[in-house]
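[1] Build the 3D model from these lines:
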Amino acid sequence: MSIYDFEVKDGDGNPVSLSQYKDKVLLIVNSATKCGFTPQYTELNEIYSEFNEKGFEILDFPCNQFGGQAPGTTEEITEVCRSKWLVPYTIFDKIDVNGENADPLFEFLKNEQPFTDIKGKGATALKLMLKAKDRHYKDSNDIKWNFTKFLVDRQGNVVRRFEPTEDLGDVKKAIEELL
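    Below you'll find the predicted structure:
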């Protein structure tokens, strides 16, 4: 099985085969519009603008599972992303990334790139918050919070997982290496 075997829904609920992204480098993100990490949209936009013409895409999946920080419909979320954050890339249908209703794509991503640790600026605070909610949070591959990112190479291999606190400069370097 590869990333290209999955079908997701676009912002209007229409099916989209990920096979249309063959030969592209992908960054798949679970996002939220009312999160402390939401300002990452600015840097993600810059990365997208710099690399899109070289075969790079960002696939954005809103998710309301973390603190209710992605309220509203997919249409409302998309409007906020476009008007406030000037997001130019595709925003897909709102999904769950963990639990019994987790989207199969994210189940695949988590299996391909398991959770290892939270690092980077703000890691200590995020770890403390997660530990307060679940002292065994480290024991699963679940997505821990909004703006977890998965990097996919041109062959559809999931090559890296970035937790929300990791420096986007490191994400950018990893993308550059694949392009």
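[2] From now on I want contacts and neighbour counts done on CA atoms only, so please keep to that.
    Fine.
[3] ok, now how distant is residue 154 from residue 23?
    In this view, residue 154 and residue 23 are 4 Å apart by C-alpha to C-alpha, to the nearest Å.
[4] Of those two, which one has the most company?
    Ranked by neighbour count (other C-alpha atoms under 10 Å), residue 154 and residue 23 place residue 154 first, with 16 against 13.
[5] Helix, strand or coil: sort out that one for me.
    What DSSP: H, G, I helix; E, B strand; the rest coil gives for residue 154 is coil.
[6] Surely it and residue 19 touch.
    No. Assessed by C-alpha atoms under 8 Å, residue 154 is found out of contact with residue 19, at 11.2 Å.
[7] show me what contacts the spatially most central residue of the chain?
    The centre of the chain sits closest to residue 29, judged by C-alpha atoms, centre = their mean, with a distance of 1.1 Å. Residue 29 is in contact with 58, 59, 60, 61, 147, 148, 149, 150, counting by C-alpha atoms under 8 Å, 6 or more residues apart in numbering.
[8] if we go to 7 Å?
    By C-alpha atoms under 7 Å, 6 or more residues apart in numbering, the contact set of residue 29 is 59, 60, 61, 147, 148, 149, 150.
[9] Check the secondary structure at residue 82 for me.
    Classification of residue 82 by three-state DSSP places it in helix.
[10] Next: the one 5 residues further on.
    For residue 87, the reduced secondary structure class is coil; criterion used: three-state DSSP.
[11] my read: it touches residue 47, true?
    No. Contact between residue 87 and residue 47 fails when scored by C-alpha atoms under 7 Å: they sit 11.3 Å apart.
[12] Show me which of the contacts of residue 29 is closest to residue 111.
    residue 150 (11.4 Å; C-alpha to C-alpha).
[13] Let's compare: structure for the following, please.
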Amino acid sequence: MSIYDFQVKGSKGEEIPLSNFKDKVIVVVNTASACGYTPQYKDLQAIYEEFKEQGLVVLGFPCNQFMNQEPGSNEEIQSFCELNFGVTFPIFGKIDVNGENADPLYKYLREKAPGIMGLKSIKWNFTKFIIDKKGNVIERFAPQTNPQEMRSTIEKLLKA
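    Reported below is the predicted structural model:
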């Protein structure tokens, strides 16, 4: 099983197979518009712009499970990201990342790349996962990790 076996809901509710991103290095991140880490959208966009021609894609998954920091509708979230941070990478429909209603993609990501001390739950908004070109989960980064700190991992995977 790989990440390519999953389908996710787009911001308009459409089913999107992650196999659409085959042969790309993927950064998956759970996002929120009213979080202290929300400015990371700018750094995620900068990395996306710098490396998209080489095969990088960033996939944003809004989540309202952490202190209700993503209360808006999918349409409002899209608009917020575009207007405030110039986001052009895909932002999907709002999901749960923990609990019994967690999106299957996030259940898989948590299982493949546990956090610190082996904890599988997502601690907060802007937890980041890097997936290689073959769909394998390579690394999990904490919410406080600035996306620029993932550069060396991204560059190495793009050259592989």
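[14] How about the residue nearest to the centre of the first structure: what's its closest non-neighbour residue?
    Leaving out its chain neighbours, the residue that sits closest to residue 29 of the first structure by C-alpha to C-alpha, 6 or more residues apart in numbering is residue 149, at 4.6 Å.
[15] Can you give me the distance of that neighbour to residue 103 of the first structure?
    Residue 149 of the first structure sits 15 Å away from residue 103 of the first structure, going by C-alpha to C-alpha.
[16] In the first structure, mark out all the helices, start to finish.
    With DSSP state H as the criterion, the first structure has helices at 40-51, 74-83, 104-112, 123-133, 168-178.
[17] Among those, which comes closest to residue 143 of the first structure?
    helix 104-112 (7.5 Å).
[18] For that closest one, buried residues please.
    Buried positions in helix 104-112 of the first structure, judged by neighbour count with 16 or more other C-alpha atoms under 10 Å: 105, 106, 107, 108, 109, 110, 112.
[19] tell me the contacts of residue 90 of the second structure?
    58, 59, 60.
[20] Which of those residues fall within strands?
    Among those, the members falling in strands (DSSP state E) are 58, 59, 60.
[21] wait, what's in contact with the second one?
    The neighbours of residue 59 of the second structure, taking C-alpha under 7 Å, 6+ apart as the test, are 27, 28, 29, 89, 90, 91.
[22] try 6 Å this time
    Counting by C-alpha atoms under 6 Å, 6 or more residues apart in numbering, residue 59 of the second structure touches 28, 90.
[23] can you check the last one too?
    Residue 60 of the second structure makes contact with 29, 30, 91 under the criterion C-alpha under 6 Å, 6+ apart.
[24] re the thing from before, quick one: what's aligned to the residue nearest to the centre of the first structure in the second structure?
    Matched to the second structure by TM-score structural alignment, residue 29 of the first structure sits across from residue 29.
[25] and the aligned partner of residue 127 of the second structure in the first structure, how many neighbours does it have?
    By TM-score structural alignment, residue 127 of the second structure lines up with residue 148 in the first structure. By the other C-alpha under 10 Å criterion, the neighbourhood of residue 148 of the first structure contains 19 residues.
[26] For residue 2 of the first structure, see how far away residue 148 of the first structure is.
    Taking C-alpha to C-alpha as the criterion, residue 148 of the first structure is separated from residue 2 of the first structure by 20 Å.
[27] my guess is the residue nearest to residue 29 of the first structure contacts residue 162, does it?
    Yes. If you go by C-alpha atoms under 6 Å, residue 149 of the first structure and residue 162 touch, sitting 5.0 Å apart.
[28] contacting residues for residue 93 of the second structure?
    Residue 93 of the second structure neighbours (C-alpha under 6 Å, 6+ apart): 9, 10, 11, 74.
[29] gap between it and residue 149 of the second structure?
    Look at residue 93 of the second structure and residue 149 of the second structure: by C-alpha to C-alpha, they are 27 Å apart.
[30] For residue 142 of the first structure, which of the helices of the first structure is the nearest?
    Per C-alpha to C-alpha, nearest to residue 142 of the first structure of the helices of the first structure: helix 104-112, 6.7 Å.
[31] Contact partners for the nearest residue to residue 22 of the first structure once chain neighbours are set aside?
    Leaving aside its chain neighbours, residue 22 of the first structure sits nearest to residue 154 (6.5 Å; criterion: C-alpha to C-alpha, 6+ apart). Counting by C-alpha under 6 Å, 6+ apart, residue 154 of the first structure touches 23, 24, 25.
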